[in-house]
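> sequence first, predicted coordinates after that:
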Amino acid sequence: KGVQGWQYRTPMWRSMLADAGVTQSMSRKGNCLDNAVMENFFSHLKVEMYHRNRYDSVNVLMQDIEGYICYFNNERISLKTGMSPVEYRASREM
């Protein structure tokens, strides 16, 4: 029986998240595709933004992450769709 991620299931951790207003999301056991979309996003974020910079403060890092999210959703063109995520979503709603 695996214990992967046990520290994220402890009452203390869950209480800390609740106090901060954070909703925890974890993959179901044996279903690695649950978080595939977010893992893909964070892979791009690390390669395209994080590893290219040095951050002297958490505030600067947070500002860059917010800027990258805006860029990723509105401007970054996906090779698969030829559109940004916002454009793709809008095209699917028509």
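Okay, I see it.

> C-alpha from now on. contacts and neighbour counts both.
OK.

> can you count the residues close to residue 13?
Other residues lying near residue 13 total 13 when counted by other C-alpha atoms under 10 Å.

> just checking, it touches residue 19?
No. Contact status for residue 13 versus residue 19: not in contact, 9.9 Å apart, counting by C-alpha atoms under 8 Å.

> mind checking the SS state of the spatially most central residue of the chain?
In the chain, the C-alpha closest to the average C-alpha coordinate belongs to residue 38, at a distance of 4.5 Å (C-alpha atoms, centre = their mean). Three-state assignment for residue 38 (DSSP: H, G, I helix; E, B strand; the rest coil): helix.

> helices of this protein, start to end?
Along the chain, the segments classed as helices by DSSP state H run 11-19, 36-48, 58-74, 85-93.

> ok so, going back, look up how far residue 64 lies from the residue nearest to the centre of the chain.
Applying C-alpha to C-alpha, to the nearest Å, one obtains 18 Å for the distance of residue 38 from residue 64.

> likewise residue 11?
When C-alpha to C-alpha is applied, the distance between residue 11 and residue 64 equals 32 Å.

> same deal with residue 88?
With distances defined as C-alpha to C-alpha, the gap from residue 88 to residue 64 amounts to 24 Å.

> before we go on, here's another structure to hold up against the first:
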Amino acid sequence: MISQHLKAQQIKVGRHLAGRLMVEANLASRQRRRHQYRSRGVEAFVAKNLLERNFEPTAINQVWCGDVTSLMVGKRWYHLAAVIDLFARRIVGWAFSLINDANLVSRALRMAAEVRGKHAGLMFHSDQGCQYTSQLFQSALLEHGITQSMSRRGQCWDNAPTERFFGTLKSEWVPTKGYTTVEEARQDMTSFFMRYNRIRLHSYNNYLSPIAMEQQAA
């Protein structure tokens, strides 16, 4: 990724030279840990896998994906829900809470709906977590006219783009020891999402940022 940033500034450098420069600057590449699939708990409704790993929509607001990950704050785990528009991998909604429940993912969805508006034919894909099978989340989808799709049980790669996004967040941004306070974590997440959408080069977008990719396609 460092080599791509340098190329974007018209500085020619390969991955090996970028690696040597990182060593000289005392920088280390942090590797992503393997995702551990979470049990969905008590289910209310399990939707069919309509997405079927078709992760390349042709326009914005065709497919949104969502998931939840955990971050250490003080000595407790807090939970981050995110919503991604798959067209350019842009983060369009998120929510942060001590409690990992239907309210958390519904708040992330509402933010996405406020940012993007209502669109015919929009699909939302997630795993079979109990937050997403809940009646509260079903009602939120219905309110915004969104069709639901779910990964097959135990198949984390059915939601691969969201898994990769959380891997990027943790390997590139989140402090190794976590955060001291909730406010620190919340502010840092806000900064990351702004940077990710506006500045960070994404290989899926031919090394354009998500917002730049959307603007190019408009």
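Arrived safely. Quick caveat: nothing in here was measured; it's all calculated off a predicted structure.

> ok, back up a step: residue 11 and residue 64 of structure 1: which is more packed in?
Set side by side, residue 11 of structure 1 and residue 64 show more neighbours around residue 64, with 16 against 10, by other C-alpha under 10 Å.

> need the counterpart of that one in structure 2.
Mapped onto structure 2 by TM-score structural alignment, residue 64 of structure 1 lines up with residue 188.

> circling back to that earlier point, quick check: the residue nearest to the centre of structure 1 vs residue 27 of structure 1, distance?
If you measure residue 38 of structure 1 against residue 27 of structure 1 using C-alpha to C-alpha, the figure is 11 Å.

> cool, and residue 46 of structure 1?
21 Å.

> got it, and residue 33 of structure 1?
When C-alpha to C-alpha is the yardstick, residue 33 of structure 1 and residue 27 of structure 1 sit 8 Å from each other.

> make JSON lines out of the helices of structure 1 and add distance to residue 4 of structure 1.
Formatted as JSON lines, those follow (distance: least, C-alpha to C-alpha, whole Å):
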{"stretch": "helix 11-19", "distance to residue 4 of structure 1": "15"}
{"stretch": "helix 36-48", "distance to residue 4 of structure 1": "17"}
{"stretch": "helix 58-74", "distance to residue 4 of structure 1": "27"}
{"stretch": "helix 85-93", "distance to residue 4 of structure 1": "32"}
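
> and residue 3 of structure 1, which of those is closest to it?
For residue 3 of structure 1, the closest of those is helix 11-19, at 15.7 Å, according to C-alpha to C-alpha.

> buried residues in the closest one, which are they?
residue 14 (16 or more other C-alpha atoms under 10 Å).

> so what does that helix touch, helix or strand wise?
In this structure, helix 11-19 of structure 1 makes packing contacts with no helix or strand, judged by 3 or more C-alpha pairs under 8 Å, 6 or more residues apart in numbering; DSSP states H and E.

> that helix: how far from the chain's middle?
Using C-alpha atoms, centre = their mean, to the nearest Å, we find the averaged C-alpha position of helix 11-19 of structure 1 to lie 20 Å away from the chain's own average C-alpha position.

> now do stretch 188-195 of structure 2
12 Å.

> stretch 63-78 of structure 2 now?
Averaging C-alpha coordinates over stretch 63-78 of structure 2 and over its chain gives two centres that are 10 Å apart (C-alpha atoms, centre = their mean).
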